[in-house]
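1. Turn this into a model:
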Amino acid sequence: MIHRFASTFAAGLVLAAPVLAQDLIVSHGYSNFGELKYGPDEPFSYVNTDAPKGGEISFDALGNFDSFNLYTRNGNVATGTQVMYEDIFISAADDPYGSYCYLCTTIEYPADRSYVIVNLRENITFADGTPMTAEDVKFTVDLFLEQGLPEFRSVVESYFSAVDVTGPYQVRFDFNDEAPFNDRLGLVGIWNPFSKAWFEETGARLDESTTTPFLGTGPYVLGPVDMGRSLTYVRNPNWWGADLPLNQGRHNFDSIRYEYFGDAAAAIQGFFAGEYTVRVENSSKEWATSYDVPPVERGDIIRETLPDGNISTAQGFIFNLKRDKWNDPQVRDAIRMMFNFEWSNETLFYGLYSRPASFWGGSDLAAEGVPTEGERAVLAPLVEEGLLDASILTDEAVMPPVNGADRNQPDRRTRRAALRLLNEAGWETGSDGMLRNAEGQTLDLIIIQFSPTFDRIVNPYVENLRDIGVNARLERIDRAQYIERRRSGDWDLTNQSLGQGFEPGGGLKQWFGSETAENSSRNLMALADPAVDRLIDIAIDSKDLDDVRDRLRALDRVLRAWGFWIPQWGNSEHWIASWNMFRHPDELPPLAPGVIDFWWLDAEAEAALKASGAL
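-> As a prediction, the model looks like this:
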């Protein structure tokens, strides 16, 4: 979810010139590309509308937590807080381009989308039973624009000329000309409204960590908490949306619990001991080697490999471009060449992973080979302006280096090529084997991590870098230090998952735009490039799916050529292990496995596990 905003404009109504009713488009949702799949308040086709309600589902988390505020970079936020809040729009897991009214009944707007009127449902209440009105939505917008994450505010704060309450359950959003056309409808639906009265009473701030959750409208509220160790969200018995058709077959558990563990080894043992009941596995080593245990052999625990139709997560190391030494593309290329994915996958990952190559991997939005005619039409004007090198029009899309799987150390040809690049960039090998610049400084490279799980992966990479003279080292620190050092820029390489969506929007600026380079939890590498900025604007302005494909492929091609990203590894499946008492529809939608959303508990199966002593 994109974190949101506010506008503090003059009091009173700010109305545009009168528009005749017949000139307004009135809809229960929108899609920039194609038709909506579902009608007003129509249940999603992939859920079991007769799914029973009740029981508990539980998961693991690593480390600890000290805050319930998801919307600030301060503190270590607890897992799962999203279940306490709801957005004005909702999306379906089988409709990548559609958004549907959820907290609203309809939206109204003219063809030019110069403004949008949101008609809210009149029966929505916050968790304390107080009604949610247009004043709360307006307050939430203002709050995010004033106190929201900097990378969000820097992108969207100038998009609105006014956000006004035009009725007890009606809010009007007026847009400036610079607001991207395709983003405008989405920008009215992303808000998860907070209670204005609660914020005024408590004095809470969006930019500060808090041990008290904000008051929301969601199906769950915070239950028992052992701060830093475990927490449970429990069903709100008076939740306003329980009978809404859009919620049929959804939110089926009475409680959702998270147990925190100090490390991954303790977490998986806790699962086998029944300390929690569902494990979404993210380690190939564990998936390949750790499930040969009695509960699995007896069928008390089942393992499922479920398809993932999303764009693949572009997980990788990123360079800190605020440090001058990483602004040389030859230096970045040399460092990239020394990570041996093939050996890592064969030796460490049991051959279960593939290497991401694109920010839109697994989709037809990824650049491949040389540019298509459509891509060239997008890129050529930027070449003519001198913003891009002409080679972008003829070169194949940048792919990760390929090494041998028989040994960690890249082959001699790769090592020689990396050293040649470093020498050309002014780094010479000294008598001690270390690379130094003209001032005698070593080429220091610090990789920060907080999880010991990464040691076995990062340390071989460090060895390869040191072998060619880079003064590389892994610094494993606790989670709090990790968060602070990423925030302060005290690192050279760190992990980042640069996952993208099917539709280009303002989120691209949060990930890659110059306006977010100075302070961002997304554009953590501090990328600031005028060609990228132009391509983002061009992509956001796409008129149809052909435009989307051509423009995102062109952007993907340029981002990959930049070389600020060292692709790590990825998985095109969901690996889920669960105690054999949970059920889900036979056919799952492509965009979400829906474990919390639309799975349910089989009470008889749970009773059988308990009766047998297994659980």
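2. from here on, contacts and neighbour counts on C-alpha atoms
-> Fine.
3. so how many other residues sit close to S27?
-> Counted with other CA atoms under 10 Å, residues neighbouring S27 total 15.
4. Surely it touches P110?
-> No - taking contacts as CA atoms under 8 Å, S27 lies outside contact range of P110: 11.4 Å.
5. Please enumerate the strands of the stretch 501-615 of the chain.
-> Assigned by DSSP state E, counting those that start in this stretch, the strands in the stretch 501-615 of the chain fall at 565-567, 573-579, 582-583, 600-601.
6. and for comparison, fold this next one:
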Amino acid sequence: MMSFIRLSLGRPRAVRFWSAMAVSVCVAATGSAASAQDQGEIIKSHGYSFYGDLKYPADFKNFDYVNPDAPKDGEISLPFVGTLDSMNPYSGKGRAHLFSIFAYESLLGEAPTQDGLPADVYGEAYCLLCETLEYPEDKSWVVFNMRKDAKFSDGTPVTANDIAFSHNLLLDEGLQSYADAVRKRIPKVEVIDDYTIKFYFADGISRRSLIEQVGGVPAWPSKWMQERGVGLKDDWLESPPGSGAYVIDDVDLSRNIVLKRNPDYWGNDLPINKGRFNFDTIKLEIISDDTASFEAFKSGLYTFRSEGDSKKWAAGYDFPKVDDGFIVKAELPDGSPPTPTGVVFNLNSEILKDRAVRQAIALMFNFEWTNESLQYGLFKQRASFSQGTPVMANGVPEGAELELLKSLGDLVPEDMLTSEAIVPHSSSPDRLLDRRNARAAQKLLDDAGWEVVNGQRQKDGVPLRLEFLFNSTSSPTATAAIENYVSNLRGIGIDLQLDKVDSSQYTSRERGRDFDLIYESYAAFLGTGTGLPQYYGSEAAEYSLFNPAGLASPMVDAIIEASLSAETREEEQAAMRALDRALRYEFFMVPMWYNDVNWVAYYDQYGRPETQPPYAVGQLDFWWYDAEKAQKLRDAGVLR
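-> Coordinates of the predicted model:
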């Protein structure tokens, strides 16, 4: 698992947008930062969206999709497949789980599972540690007025000094790509008093995502960490206390992590929290591989499973607990664009710098055969980085999108202006090797100078030899799909080594870019954000953990900059379509499959909203424990 520290990205499944500012903290005794400014109207609000529109008014009682009367009781347990060796996800070292961040809150509320909050709207955020925020029309700064009753789990208050401390700590000891980007955007943070903090934004840059960015900094206890000399580079054998609804109760990184709901949680009665954080206990079971994990679910070791294996979904849930109704199998709506997962090319590999070679490699993946033969026909083929959304590029560019691309001059290839957006090739579902595509791939390699000698491709005596890095804890179906793809590639003379390694080696080698090909993901988007350069930009391409291809395209950079300067939703959407088109044109990934619903299975002891919000499943956020249903399972001997 990658570190969670990254910049804000415009998408509904909000990554925790933690920030890091290397600035001196100025402490003023009294006064309002806003009053000293003469920048037109000062907006004061209980929440924030870039365009100023909020679904929920200042006096809202709870989010529409939650059950405000949900009982507070019981346990939910989930699996983690692989190995963990850390409780500190911020350092960029080791493998830490999402559970290790549950304790930490931010000024603007975020879902603990990294889903959007609220889960029924896109691009909005509401105060949590803050009571209100203030900013001028030009968004050149923001002031957060913090709640005076917010406390860490050890009883100490959460103050503006803690927020400023966290910013500086992340910059000093966090990821380089993150810190470099933030320094340019946020030059100063000012602690006005214990419960008022102001952030200044650099002149001449887009104001996009900056307020959400600083509103997403985690609140760490500065006094606790300074007294113990604890920073982000440490192992965190004892995690710093947080202010959130859950505290870490027990950790055994070889077996499980247990979270307990804090009975003294300060924020229980806030409207933003009504109907949320309903389980007394959340438990993570750490299991070696997916096959063992599924068997553990069947036995009742854990009680909620998100299924990603189509074979299991289609044919694996025919055991008695499902047949008898003790386990619920459900397909829940997913309003987010699917995660762009596929085979990623390392663009720093000399062989793979040749676009023709990448195209040839892509042609040997047979989605249709894979889906029919291995995946029960349950998946769809992904083409876009924003699949199925209003910002997906389709056909030839036109209107505002075309005008934007033309305005970038020679950065945009002429054929991109007149051609349809790139979509994956089609293949025959009847056999693994599509002969038509194989002939096209071989011609591309021939034309690129890679001739066949004794069955192997070589150029100037150098073999076409590549290493494909693959996580051995992946599901059997995903493993079979990749193995068959590798077989096709070997069949046209490519010397391809499939390196199956455990999750720790996988993480280490991925971060070191020690691969030619890798089965990985990028970030989907519905809108723009300051995280786009970390994923897709040149600025940190050599070392960003979120850009495994090392993509560095001046065209992509220019489109991202244009998107950040958009002043209307229409301009923003046109820029996002242009970005999607450009990313597909750069051809740094072989797109694979996606699912447009969420597959979940769980023991029938939970309640969930009648109407599922589009941007989150919410099992750890707004589901609840049904004691009556749970007792029936125990009476039947299904669960202990």
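7. Report the TM-score for the pair.
-> The TM-score (TM-score structural alignment, normalised by the length of the first structure) is 0.96; 611 aligned residues with a CA RMSD of 1.7 Å.
8. and among the strands of the stretch 501-615 of the first structure, the most buried is which?
-> strand 565-567 (a mean of 27; mean count of other CA atoms under 10 Å).
9. Please tell me which residues of the second structure it aligns onto.
-> Strand 565-567 of the first structure corresponds to residues 589-591 of the second structure when matched by TM-score structural alignment.
10. Pull the contacting residues for the counterpart of P52 of the first structure in the second structure.
-> Superposed on the second structure with TM-score structural alignment, P52 of the first structure falls opposite P71. Applying CA atoms under 8 Å, 6 or more residues apart in numbering to P71 of the second structure gives the contacts N278, W624, Y625, D626.
11. From what I see, the third one and D280 are in contact.
-> No - with contact defined as CA under 8 Å, Y625 of the second structure does not reach D280; the gap is 9.1 Å.
12. which residues do the two both contact?
-> With CA under 8 Å, 6+ apart, Y625 of the second structure and D280 have common neighbours K72, D73, G74, E75.
13. Can you say which of the residues you listed are buried?
-> K72, D73, G74, E75 (16 or more other CA atoms under 10 Å).
14. residue range for the helix or strand containing L332 of the second structure in the first structure?
-> L332 of the second structure belongs to strand 327-333 when assigned by DSSP states H and E. When the first structure is aligned by TM-score structural alignment, the counterpart of strand 327-333 of the second structure is residues 301-307.
15. List the buried residues in that stretch.
-> I301, I302, R303, P307.
16. ranges for the strands of the stretch 51-200 of the second structure?
-> 75-81, 125-126, 130-136, 141-146, 188-193, 196-200.
17. what's the distance between the fifth one and the middle of its chain?
-> Once both centres are worked out by CA atoms, centre = their mean, to the nearest Å, strand 188-193 of the second structure turns out to sit 30 Å from its chain's centre.
18. try the last one
-> Strand 196-200 of the second structure sits 27 Å away from the centroid of its parent chain (CA atoms, centre = their mean).
19. residues in the first structure matched by it, start to end?
-> Using TM-score structural alignment, the partner range for strand 196-200 of the second structure is residues 170-174.
20. what's the average per-residue distance for that stretch once overlaid on the second structure?
-> Superposed on the second structure, stretch 170-174 of the first structure shows a mean distance of 0.6 Å to its aligned residues (mean CA distance after the TM-score superposition for the first structure).
21. What lies in contact with that stretch?
-> Residues contacting stretch 170-174 of the first structure (CA under 8 Å, 6+ apart): 114-120, 134, 137-138, 160-166, 188.
22. before we move on, what about stretch 175-187 of the second structure?
-> 5-7, 19-23, 90-92, 170-172, 199-202, 205, 210, 534, 540, 543-544.
23. hmm, try it at 6 Å
-> R6, A20, L171, Y200, F201, A202, A540, S544 (CA atoms under 6 Å, 6 or more residues apart in numbering).
24. Could you check how far the residue nearest the centre of the first structure is from S312 of the first structure?
-> Central residue of the first structure (CA atoms, centre = their mean): G499, 5.8 Å from the mean position. According to CA to CA, to the nearest Å, G499 of the first structure and S312 of the first structure sit 7 Å apart.
25. Let me know the helix or strand that S358 of the first structure is in.
-> Going by DSSP H and E, S358 of the first structure is not in any helix or strand.
26. still on that earlier bit, among the contacts of stretch 175-187 of the second structure, which ones are buried?
-> Applying 16+ other CA under 10 Å to the contacts of stretch 175-187 of the second structure flags R6, A20, L171, Y200, F201, A540, S544 as buried.
27. what lines up against the second one once you look at the first structure?
-> Residue mapping for A20 of the second structure onto the first structure gives F5, with TM-score structural alignment as the criterion.
28. contacting residues around that match?
-> Here F5 of the first structure is in contact with V141, D142, F144, L145 (CA under 6 Å, 6+ apart).
29. One more pass at 7 Å, please.
-> V141, D142, L143, F144, L145, G148, R153 (CA atoms under 7 Å, 6 or more residues apart in numbering).
30. how about stretch 178-185 of the second structure, aligned to which bit of the first structure?
-> Under TM-score structural alignment, the match for stretch 178-185 of the second structure is residues 152-159.
31. quick one: buried residues of that stretch?
-> For stretch 152-159 of the first structure, by 16+ other CA under 10 Å, it's F152, R153, S154, V155, V156, E157, Y159.
32. Go through the strands of the stretch 501-615 of the first structure and name the closest to W239 of the first structure.
-> strand 600-601 (18.5 Å; CA to CA).
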